[in-house]
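A.B. asks: everything below, folded, please.
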Amino acid sequence: MKRLVLGVVVAIGAAVPAIGDAVAADCPAASADWAAPGPFGATVEPGGSAHSIYRPARLGDCGAHPVIIWGNGTGASPSTYDGLLRHLASHGFVVAAANTAWAGSGKEMLAGLDYLATRNGTPGDVYAGNVDLTRVGATGHSQGGGGAIAAGADARVDTTVPIEPGPQGEVRALHGPTFFLAGEKDWIVSPRTLVYPRYLKATHIPAVYGELAGASHFTPVGSGGGFRGPITAWFRSTLLGDDRAKAFFSGPNCGYCGDPRWSRFERDAG
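C.D. replies: Down below sits the predicted model:
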């Protein structure tokens, strides 16, 4: 059952389950303004030749860190989204960003997970024991958003956030909660014909659709624009078990329900 609230479509009673075990309570405190920097200093380093790793400068302050794998838009590189990726690292995530302008297959993104698994299992490595391979999210922009959907079919990926995604990947192959993000003024990846229909196909999983008011296709570039806070809240909810973040998506009066930042916001319990 759905209703219209202040021009925003929401599904009544839908909830997005947290994958984590509320580990956020054991981490340094973060502001509930999810667009604000997190409690960790962030650093970036090469992940071999194929990836750039954005991570907390000091690992292990709250146990092993969840992983986010990232895919760039066509023609772009991780540096194109440097502010957004550093922001996610500041909130306690280890981000493996594929150094490719063609991330649509999802394979390059998943290779970042393989890289971190090797480092995590190498005694004496700075990553050893500090990467939680049981808490993995996939996200990316444009072609990389399609790549995130493709990567999200992998059994190791728990949750997916396609940002203005291309046509790559099969939505029905996803198996974990998914947050589809679109831009109201995106003339390249139309929210109504290319993103919202993909959300509607996700009837087998908990799914959320968020269309950012006034956003263009290039709003996510740099620091993520208005997408930065919602992306962070989603991953803090699903991968860190942060109840404050979960409240933005869950319950009849969820924090994003009726929020004017969205031109459309819809939830489906799956």
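A.B. asks: only C-alpha atoms for contact and neighbour calcs from this point on.
C.D. replies: Noted.
A.B. asks: tell me the buried residues in whichever strand or helix holds V95?
C.D. replies: Using DSSP states H and E, the element containing V95 is strand 94-98. Neighbour-count burial for strand 94-98 flags 94-98 (criterion: 16 or more other C-alpha atoms under 10 Å).
A.B. asks: which one among those gets closest to K2?
C.D. replies: Taking C-alpha to C-alpha as the measure, K2 sits nearest to V95 out of the buried residues of strand 94-98, at 35.3 Å.
A.B. asks: next, the structure of the following sequence, for comparison with the previous one:
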Amino acid sequence: MKRALKKMLKIIGIITLVFVVLLTLLVVKIVRTPMVPNDYTQTVVTGGDIEAKYLAMGNYEVKYKEEKTTEVLKKYEVYYPEELEQSERKYPVVVFVNGTGVYGSKYKALFKHLSSWGFIVLGNEDPGTWSGESADKTLEYIIKENSNKDSIFHNRVDLDNIGISGHSQGGVGVFNAITENNHSDLYKTAVALSPTHEEAAIKLNIPYDLTKIKIPTMLIAGTGNFETQMVIPLESMKTMYEKINAPKVMMRKAGHEHGDMLYAADGYVTAWFMWQLQDDEEASKAFIGDNAEIEGNELYQNQSLNIFED
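C.D. replies: Predicted coordinates:
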């Protein structure tokens, strides 16, 4: 009896050990797996020439720099055009706000792509970003670097052309970063990717006020089941869009789930920032004019534009 019991306990111990090892390997895989595929610029399907152009990599070689910071943010992550180190010009900035529990280091391909179009792209490791405070601190970091004579970013930051983007809870962080924080007035434009809708945000105690938005803002979501049932139902998205009293764009990319929206519409996200922060006339044609590309792009649904054109 004792021998059988010992044998059974040994088997249970082995099974438990195998389970722990497999669980550990799974966690390690999840931690190491990027949220954005490294090859997404080659695999995402586009429905227009402008979308395709700005989904491709830009002409700038990209370099990376990081600096340790607080226990919560862990580090500031900066992607920038390599030529910045030898240039006399200033470069526009885009701050990225993380989704729930997803660190900036999981978005490497996304950051590198945008930087290849001539942007300084900033991230951090904050897992809870809804208040916009970590975005504010990250922006404050690059502002200080711009004034630091010993920094490679000294006098290289275009403080008149700063944008912000974020996904999911990070979309909520975008709304609060541009309305409720110390440096809110420095942002020139914003993109919210699949932001948590208002009612859910209130229930989760991560509220925001869209009526306070004063800058051009683009809302993008997908049409997948989880996306439309839990994160941002279409009617909720329409209500959110209506509350924004500033130049604005809304659209949904068909057939894409919540996680996909980090990068599935990146051609238009990049075009938006190229237009808003670099005055790129070709990029602007995706959003303005009689034949704005997004209106005729069959890969998208529920497009609405109110740009306040002169």
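A.B. asks: and the strands in the stretch 1-150 of the first structure?
C.D. replies: For the stretch 1-150 of the first structure, the strands defined by DSSP state E, counting those that start in this stretch cover 2-5, 8-11, 42-47, 51-56, 65-71, 94-98, 131-141.
A.B. asks: for A155 of the first structure, find the nearest of those strands.
C.D. replies: strand 131-141 (10.0 Å).
A.B. asks: list the contacts of the closest one.
C.D. replies: 19-20, 64-73, 94, 116-117, 120, 145-149, 151-152, 156-165, 220, 235, 239 (C-alpha atoms under 8 Å, 6 or more residues apart in numbering).
A.B. asks: mind doing that once more with 6 Å?
C.D. replies: 64-73, 148, 157-164, 239 (C-alpha atoms under 6 Å, 6 or more residues apart in numbering).
A.B. asks: please apply the same query to stretch 73-84 of the second structure.
C.D. replies: By C-alpha under 6 Å, 6+ apart, stretch 73-84 of the second structure touches 60-69, 115, 118, 120-126.
A.B. asks: please pick the buried ones from those residues.
C.D. replies: Of the members of these, the ones counted as buried by neighbours, 16+ other C-alpha under 10 Å, are 60-64, 115, 118, 120-126.
A.B. asks: tabulate those (TSV), appending distance to V78 of the second structure.
C.D. replies: Below are those laid out as TSV (distance: C-alpha to C-alpha, whole Å):
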residue	distance to V78 of the second structure
Y60	15
E61	14
V62	10
K63	8
Y64	6
S115	9
G118	13
I120	7
V121	6
L122	5
G123	7
N124	9
E125	12
D126	15
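A.B. asks: still on that earlier bit, would you format the strands of the stretch 1-150 of the first structure as JSON lines with distance to I188 of the first structure included?
C.D. replies: JSON lines is the format used below for those (distance: least, C-alpha to C-alpha, whole Å):
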{"stretch": "strand 2-5", "distance to I188 of the first structure": "27"}
{"stretch": "strand 8-11", "distance to I188 of the first structure": "23"}
{"stretch": "strand 42-47", "distance to I188 of the first structure": "30"}
{"stretch": "strand 51-56", "distance to I188 of the first structure": "27"}
{"stretch": "strand 65-71", "distance to I188 of the first structure": "18"}
{"stretch": "strand 94-98", "distance to I188 of the first structure": "23"}
{"stretch": "strand 131-141", "distance to I188 of the first structure": "12"}
